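In: what follows is a predicted protein model with its sequence.
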Amino acid sequence: MITNVFWGHMWVPVGVLASLQYFIYQWWVALEQLQQQHPMDHNLLELKMVQVVFQGVRGVLSSFSPTGGAGPIVIHTGEASPQVLYPNYHNCWSLWERTRGQRQAASLQPGTSEDLKKVKEGMGIASSDGVDFLILLDNMAAEQVHCLLNCPMLKRFSWIIEQNCGHGLTCAKKSLHMAVGPFLYLLESNLVKAVDLATAPGKR
């Protein structure tokens, strides 16, 4: 996401918000330890980090719920090895270089570069070369999910941003395969396992 201060609005990655909350809690515990000379309980510190992560997950899941996540949400966890990992283009230089051609092809779509220039100028970030429509869309989603202050200009250009993101994704079939493929494979595996368990001799 964009790292910029715009009209008093701090743009930071969503994960940074959780890390900042955990850091503040860790600092508060350390301060209490100095004032009261009580030993720090690292188990409680780790538990707090888990709670912070779950709160972040709840915020993401609430965007998919028609009730806004007002009711209870059950989160099933598992080992890290079977988890679906998605490509991170902005923090992996090698992946960023490999997909340079795809991004250039997407930017050459009719009207795309003009729309991006218009949006960036309207938001006052025309000199930010690393900003594209996907980053802007990520900011829009973060504002909604985490109830952040809405940027008026970002909301004004929301339709243009969403439309150009759709056009850009159609030019990046490999990126779609990398992101959607693992999820579909995991979904298929779970369905096959469920069918096998249902048709097992002991279940008939």
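Out: That came in fine, so what should we check first?

In: all contacts plus neighbour counts: C-alpha atoms, from now on.
Out: Will do.

In: all strands of this protein, in order?
Out: Taking DSSP state E to define them, one finds strands in the chain at 5-6, 9-10.

In: from these, which stretch is densest packed?
Out: strand 9-10 (a mean of 12; mean count of other CA atoms under 10 Å).

In: from V53, how far off is G166?
Out: Counting by CA to CA, to the nearest Å, the gap from G166 to V53 is 30 Å.

In: try it against this one:
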Amino acid sequence: MLWSQKNTDSDRVASSGTAADPSSAYELKLVQVLFRHGARTPLKSIPNVMEVQWVPTLLEPPAHTHINHVVTDLRGGPRPSAPVEDSYRRNTLTGGTFPGQLTTVGMQQLYELGERLRRKYVEEVPFLSSTFSPAEVYVRSTNITRTIESARCLIAGLFQQKQKEIVHIFTTEAQSEILYPNYHGCKLLKILSSHRWAESSTLPDIAADLQSIHDALGIAAHQHVDFILIRDDMVAREAHGLPYPPVLDTWRDKVEQRAVEMIHYIYEPSKRENLQLCVGPLLHTMLTNLDEKVQGTSSEPNRKLFLYSAHDTTLIPCLMALGIFDMKWPPYAADITLELHQHRQTNEAFVKLSYAGQDHLIPGCSGVYCPLQEFKEALSAYSLTSELYQSVCNNTEGLTKP
């Protein structure tokens, strides 16, 4: 049954939470959580700079994060091959671990995110069952070990390791992945982004600071170390209490600022097409989930929770498309949570969005409880069906290859 889309002035007041208690005015219907994996080993170490030991004991899973799970493709078949993961395993960090691996610290962060969701959706509001059920909960991850393990740890925290059935974590092959900007599956995105990546380090202020930090650290120019790489290594060390050169202490804030400025330039949110190509199919999927719940057309009518385990490079363009990117890099285990509510009196559908546990007013929405139609319109510039996405991705005429 399609919920009523009418709206009145009194609903507007209620939706702001000032004239009515939202917990009594709205009934929660669906939750979708898009989250970043937890702390990990760096993707690359800053070369020749105070090497630290990334030893295997840093990766040991805490016993309370274990659940009975299987990783499959989207149809429940065998897990696809994982070229990104294979590329990590061609390199070894000092200490013997691979780049980009979820650590014990990261596993605990996701377990704690699961506990936070449990408090909110099991204990404070009896929305989810206290035991995992696949009819209620859908879990999808990028086909990379750290996001798969992050999903496992979140589920363990959310359901305190209680499960009726085995947890299926669904993945897809790299070519058709929608949970990150897909440079392999979208020719146009690869061409546009490679130019922007190359240019981002040559912007005047960034280039000057980069030269200064290279000089301070003794990094040779040919090593192509940019602020994003430096930040990645620094933040990974910080999360695990590992040292970095004292000279970086004075650069800490500048590294953060310049890395964010680089990624902002690369994604270029002022150009609608860039964000469409980065996260259009993912936004379309999440909007479709809302529509199917409202219209009662879902093939899984008892589904209440969608979990999407992804990356900082997923969250940043999503936050940009939502109009709430705060020029801060999303921390490990950051989450964007979409709640679908039904107004108890009018039956109207509302969406409430939070980022890292804080509610946000989306530009284009008349309240934090945003009428579904307004929310869909706010994202309509960026949401792309898979068919449209493929059509745009293949339209590379007149562009030079990277």
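Out: Looks like it came in fine. Computed from a predicted structure; not experimentally measured.

In: overlay the chains and give the TM-score.
Out: The TM-score (TM-score structural alignment, normalised by the length of the first structure) is 0.53; 160 aligned residues with a CA RMSD of 4.7 Å.

In: on that earlier part again, among the strands of the first structure, which is nearest Q104 of the first structure?
Out: strand 5-6 (27.5 Å; CA to CA).

In: that closest one against the second structure, how far on average?
Out: Once the two models are superposed, strand 5-6 of the first structure sits on average 3.6 Å from its counterpart in the second structure (mean CA distance after the TM-score superposition for the first structure).

In: can I get the strands of the first structure in a markdown table with distance to D138 of the first structure?
Out: Compiled in a markdown table, the strands of the first structure are given as follows (distance: least, CA to CA, whole Å):
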| stretch | distance to D138 of the first structure |
| --- | --- |
| strand 5-6 | 16 |
| strand 9-10 | 14 |
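
In: what's the closest of those strands to A142 of the first structure?
Out: Between the strands of the first structure, strand 9-10 lies closest to A142 of the first structure; by CA to CA that is 12.0 Å.

In: show me what the closest one is packed against.
Out: On a contact count with 3 or more CA pairs under 8 Å, 6 or more residues apart in numbering; DSSP states H and E, strand 9-10 of the first structure meets no helix or strand.

In: not counting that strand itself, show me its contacts.
Out: Here strand 9-10 of the first structure makes contact (CA atoms under 8 Å, 6 or more residues apart in numbering) with 3-4, 149, 151.

In: which of the residues you listed count as buried?
Out: C151 (16 or more other CA atoms under 10 Å).

In: among the contacts of strand 9-10 of the first structure, name the ones in helices.
Out: Among the contacts of strand 9-10 of the first structure, DSSP state H puts none in helices.

In: return the member of the contacts of strand 9-10 of the first structure nearest to G124 of the first structure.
Out: Closest to G124 of the first structure, out of all of the contacts of strand 9-10 of the first structure and judged by CA to CA, is N4, at 10.4 Å.

In: picking up where we left off before, can you pick out the residue with more neighbours from G166 and V53 of the first structure?
Out: Neighbours per residue (other CA atoms under 10 Å) separate G166 of the first structure from V53, with V53 holding more: 16 against 12.

In: hmm, L20 and the more buried one touching each other?
Out: No - look at V53 of the first structure against L20 with CA atoms under 8 Å: they stay out of range, at 11.6 Å.

In: could you check how far T314 of the second structure is from P22 of the second structure?
Out: Taking CA to CA, one finds T314 of the second structure at 30 Å from P22 of the second structure.

In: more neighbours, those two?
Out: Comparing T314 of the second structure with P22 by other CA under 10 Å, the one with more neighbours is T314, at 21 against 16.

In: longest helix anywhere in the first structure?
Out: Under DSSP H, the first structure gives helix 173-198 as its longest helix.

In: tell me what that one is packed against?
Out: Packed next to helix 173-198 of the first structure, using 3+ CA pairs under 8 Å, 6+ apart, is no helix or strand.

In: buried residues, it. List them.
Out: By neighbour count on 16+ other CA under 10 Å, the buried set for helix 173-198 of the first structure is 175, 179, 183.

In: so what corresponds to L136 of the first structure in the second structure?
Out: Aligned by TM-score structural alignment, L136 of the first structure pairs with I230 of the second structure.
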